[in-house]
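S.K.: Below is the sequence, then the predicted model.
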Amino acid sequence: MYNNQQVSVIMPCYNAEDVIDMSIQSVLAQSYQNFQLIIVDDYSTDRTIVKIKPYLADNRILLVQLPRNSGVANARNIGMQHSLGRFIAFLDCDDVWRPEKLEKQVTMMESNDAPLVFSAYHTFIEGTDKPIKKIQVPEFIDYEGLLRNTIIGCLTVMVDRNKTGDFEMPNIPGGEDTATWLNLLKQNGVAYGAEESLAYYRVSSTSLSGNKWRMARRTWQMYRQTQDLSFIKTCICFSFYVKNAIVKRI
């Protein structure tokens, strides 16, 4: 399908004037330079566009401006519609990659003949020089494993579309990324994880994942709406989700 080694980086953004520079610069600093960066602005009302425009001199960077706010899943899907690369990677506008992230994951993808790879990552608040915690990941995970442990961080994922074909994220309010990995693994087997941390996730009390109760409720709904699990299996998977979410934060 895709006769290239290009990585299409999908970056949704909304009112990110204070943080988006750091994210874009972490993409530009990659040791693997065969990428395109697609920034999808979800109708920001601050100076986000002003911050992005100087970067558009780089012809690898594309800005797509949406006419109304429609949510992160839709923004990512629109970004993928503009993508040209064999590989898809995701980076939100407030998160950061280590410089070797893309290079190591392309190598990992090819050496494992994998449809999807991911990695450990660190959390941080202001600067990546002061990380809070490393989120560990397993060496590999399949569909059933991911149902019980939603451990894959979206900012660490790379997908090989020659293995999966084109795909979309379900347009649901939370858990859309995990639902996507579940859908891909249901059809394509095993995802491989790197023990090395390759990214930094910005922790914010106002972020969706910062609201633990709301995220738990939306994870339950994601199981029911996108995976068609029975009530009993949803209860089983959700109990593992809660246990692993607690362990992840200890």
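M.R.: All right, it came through fine.

S.K.: Only C-alpha atoms from now on, for both contacts and neighbour counts.
M.R.: OK.

S.K.: Tell me who's in contact with V40.
M.R.: Counting by Cα atoms under 8 Å, 6 or more residues apart in numbering, V40 makes contact with 10-13, 63-66, 75-76, 78-79.

S.K.: how about stretch 186-196: buried residues?
M.R.: By neighbour count on 16 or more other Cα atoms under 10 Å, the buried set for stretch 186-196 is 188, 190-194.

S.K.: quick one: which of those residues is nearest E144?
M.R.: V190 (10.1 Å; Cα to Cα).

S.K.: ok now do the closest one, which residues does it touch?
M.R.: Counting by Cα under 8 Å, 6+ apart, V190 has contacts 114-116, 140-143.

S.K.: In three-state terms, how would P67 be classified?
M.R.: In three-state terms, and counting by DSSP: H, G, I helix; E, B strand; the rest coil, P67 is coil.

S.K.: got it, and E168?
M.R.: Three-state call for E168 (three-state DSSP): coil.

S.K.: With adjacent residues omitted, what lies nearest to it?
M.R.: Excluding the flanking residues, the one nearest E168 by Cα to Cα, 6 or more residues apart in numbering is N77, at 5.7 Å.

S.K.: what do you get for R161?
M.R.: In space, and not counting its chain neighbours, R161 is closest to R86: 5.5 Å by Cα to Cα, 6+ apart.

S.K.: I figured the one you found was touching M158, is that so?
M.R.: No. Contact criterion Cα atoms under 8 Å: R86 and M158 do not qualify, at 10.2 Å.

S.K.: putting a second one here so we can go through both:
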Amino acid sequence: MPDYSVVIPLYNKGPHIERALRSVQAQTVQPREIIVVDDGSTDGGYEWLEGLDLPNLILERRGLPGPGGYAARNRGIELASSEWIAFLDADDEWQPGHLESVTRALEAIERPDGVVSLFSGYEDVYADGRRSVDPFTRKNGGPICEMDFSTLLGHWVRLNASPMWTSATVCRRTTLVESGRFPEGRCRRGGDKDTWLRVAHMGTTVYTGAITARYFRDSINMTTKMAYANVVPCIVQSTKDLSARETGDVAKRIRALQNLEIRNYALVSARTGGLERSTWADFDTELDPSGGRLLSFLSTPLGALAARLGFTLKRIVKRYV
């Protein structure tokens, strides 16, 4: 039976932390320990945790907030004593069978020693009560499946989104350490995807075939609500490093992923603060000439205006149609 350490970063998520913690306690497969690393919360959430009497709860408090929770997760990895680390953000929750589905998936794999990470499906939960299934499950959901690095990249590019989401991901602790852990001090957002990419490069990734987590889109103090206009995606440093070490189709897929992430950030920049050419300097125009022409146009005043008008029109249509 695999053993799990649950790592939860906390920063001013007092209204949500109880829900997250109770979902861990309700697991049909119980973790060895629950590690909560607080980044200097001021809303009483950490004090509430201190008042609990849970024998497997480990509390750690850092002095300063760490953007994206990366430093807090890295500290949790250092404190963890289990072979597998299951990540859960303080404003999300698991269904009771989450860790059990991970265990079943590991038991179903012929060579589990080569597995470095697993992920499950999840639900997006919106403020108005709407729910939707994650992109990977919607397009490829089904039985347990294992994939090598190249296959994972293919899914990522086709979906225009990482198949792996933090609160539905479990990683081998040794792989996290060897891959460099989370990029604290290197970026403010996008570091989770960067971490999953580096981890997946080291072995096999497994989809559990089950929807076992919930992502609440209306949570307070969300990192995903941070502005990131004219920021080079954090993942670009890793894609450049990895593509230099690979050849053939794998290297091409890494470059395609790099283009995808640069383009997505560039579109946000174009419709908010105007797109600077330096932001997409690492875009591979040989691999995607039409994409390069689009970014060049968006970097002009006319292109910025078109991006803003297009975004406004899209929001109007989404609201009334």
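M.R.: Sure, I can see it. Everything numeric here is computed off the predicted structure, so don't read it as measured data.

S.K.: what's the neighbour count on the residue mapped onto I77 of structure 2 from structure 1?
M.R.: Superposed on structure 1 with TM-score structural alignment, I77 of structure 2 falls opposite M80. Applying other Cα atoms under 10 Å, we find 24 other residues in the vicinity of M80 of structure 1.

S.K.: Distance of M80 of structure 1 relative to A16 of structure 1?
M.R.: The spacing between M80 of structure 1 and A16 of structure 1, counted by Cα to Cα, to the nearest Å, is 20 Å.

S.K.: what range in structure 2 does the lengthiest strand in structure 1 sit on?
M.R.: When structure 1 is parsed with DSSP state E, its longest strand is strand 191-202. Mapped onto structure 2 using TM-score structural alignment, strand 191-202 of structure 1 covers residues 205-216.

S.K.: so how far is that stretch from its chain's centroid?
M.R.: In terms of Cα atoms, centre = their mean, to the nearest Å, the centre of stretch 205-216 of structure 2 is set 12 Å apart from its chain centre.

S.K.: For the spatially most central residue of structure 1, give me its contacts.
M.R.: Centroid-nearest residue in structure 1: C154, 2.2 Å away (criterion: Cα atoms, centre = their mean). The neighbours of C154 of structure 1, taking Cα under 8 Å, 6+ apart as the test, are 90-91, 177-178.

S.K.: For the equivalent of it over in structure 2, give its distance to G191 of structure 2.
M.R.: Alignment note: C154 of structure 1 maps to T166 in structure 2; criterion TM-score structural alignment. Distance, T166 of structure 2 to G191 of structure 2, by Cα to Cα: 10 Å.

S.K.: May I ask which helix or strand encompasses the residue opposite V50 of structure 1 in structure 2 once aligned?
M.R.: In structure 2, the residue paired with V50 of structure 1 is E47, using TM-score structural alignment. Element membership for E47 of structure 2, per DSSP states H and E: helix 45-50.

S.K.: quick one: contacts for P65 of structure 2?
M.R.: Taking Cα under 8 Å, 6+ apart as the criterion, P65 of structure 2 is in contact with 11, 39-41.

S.K.: no, scratch that, I was asking about T226 of structure 1
M.R.: Contact partners of T226 of structure 1, counting by Cα under 8 Å, 6+ apart, are 170, 179.

S.K.: Would you mind measuring from it to P170 of structure 1?
M.R.: Distance check for T226 of structure 1 against P170 of structure 1: by Cα to Cα, it reads 8 Å.

S.K.: can you give me the offset of stretch 97-105 of structure 2 from its chain's centre?
M.R.: The chain centre lies 19 Å from the centre of stretch 97-105 of structure 2; the measure is Cα atoms, centre = their mean.

S.K.: Mind listing what's buried along that stretch?
M.R.: Along stretch 97-105 of structure 2, these residues count as buried under the neighbour rule (16+ other Cα under 10 Å): 97-103, 105.

S.K.: need the residues you listed in TSV with secondary structure and distance to R158 of structure 2, can you?
M.R.: Converted to TSV, the buried residues of stretch 97-105 of structure 2 look like this (DSSP: H, G, I helix; E, B strand; the rest coil; distance: Cα to Cα, whole Å):
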residue	secondary structure	distance to R158 of structure 2
G97	coil	29
H98	helix	26
L99	helix	28
E100	helix	29
S101	helix	26
V102	helix	25
T103	helix	28
A105	helix	24
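
S.K.: ok, back up a step: quick check: the gap between the residue nearest to the centre of structure 1 and D46 of structure 1.
M.R.: 25 Å.

S.K.: what does R148 of structure 1 give?
M.R.: For R148 of structure 1 relative to D46 of structure 1 (Cα to Cα), the value is 39 Å.

S.K.: the more surrounded of those two?
M.R.: Neighbour count, other Cα under 10 Å: between R148 of structure 1 and D46, R148 has more, with 18 against 13.

S.K.: Does that one touch C235 like I think?
M.R.: No. In this structure, R148 of structure 1 is not within contact of C235 by Cα under 8 Å, at 10.4 Å.

S.K.: I'd like the distance from I152 of structure 1 to H122 of structure 1, if you could.
M.R.: 13 Å.

S.K.: who's more crowded, these two?
M.R.: Between I152 of structure 1 and H122, counted using other Cα under 10 Å, the more crowded position is I152 (24 against 20).

S.K.: three-state assignment of the nearest residue to the more buried one once chain neighbours are set aside?
M.R.: Excluding its sequence neighbours, the residue lying closest to I152 of structure 1 (Cα to Cα, 6+ apart) is F118, at 6.6 Å. Three-state assignment for F118 of structure 1 (three-state DSSP): strand.

S.K.: again, but for the one 4 residues further on
M.R.: For H122 of structure 1, the secondary structure call by three-state DSSP comes out as strand.

S.K.: ok now do the nearest residue to it once chain neighbours are set aside, which residues does it touch?
M.R.: In space, H122 of structure 1 comes closest to K134 once its chain neighbours are excluded; the distance is 4.3 Å by Cα to Cα, 6+ apart. The neighbours of K134 of structure 1, taking Cα under 8 Å, 6+ apart as the test, are 120-123, 197.

S.K.: per the alignment, K134 of structure 1 corresponds to what in structure 2?
M.R.: Match for K134 of structure 1 (TM-score structural alignment): V133.

S.K.: Now do that match against V170 of structure 2, distance only.
M.R.: According to Cα to Cα, V133 of structure 2 and V170 of structure 2 sit 19 Å apart.
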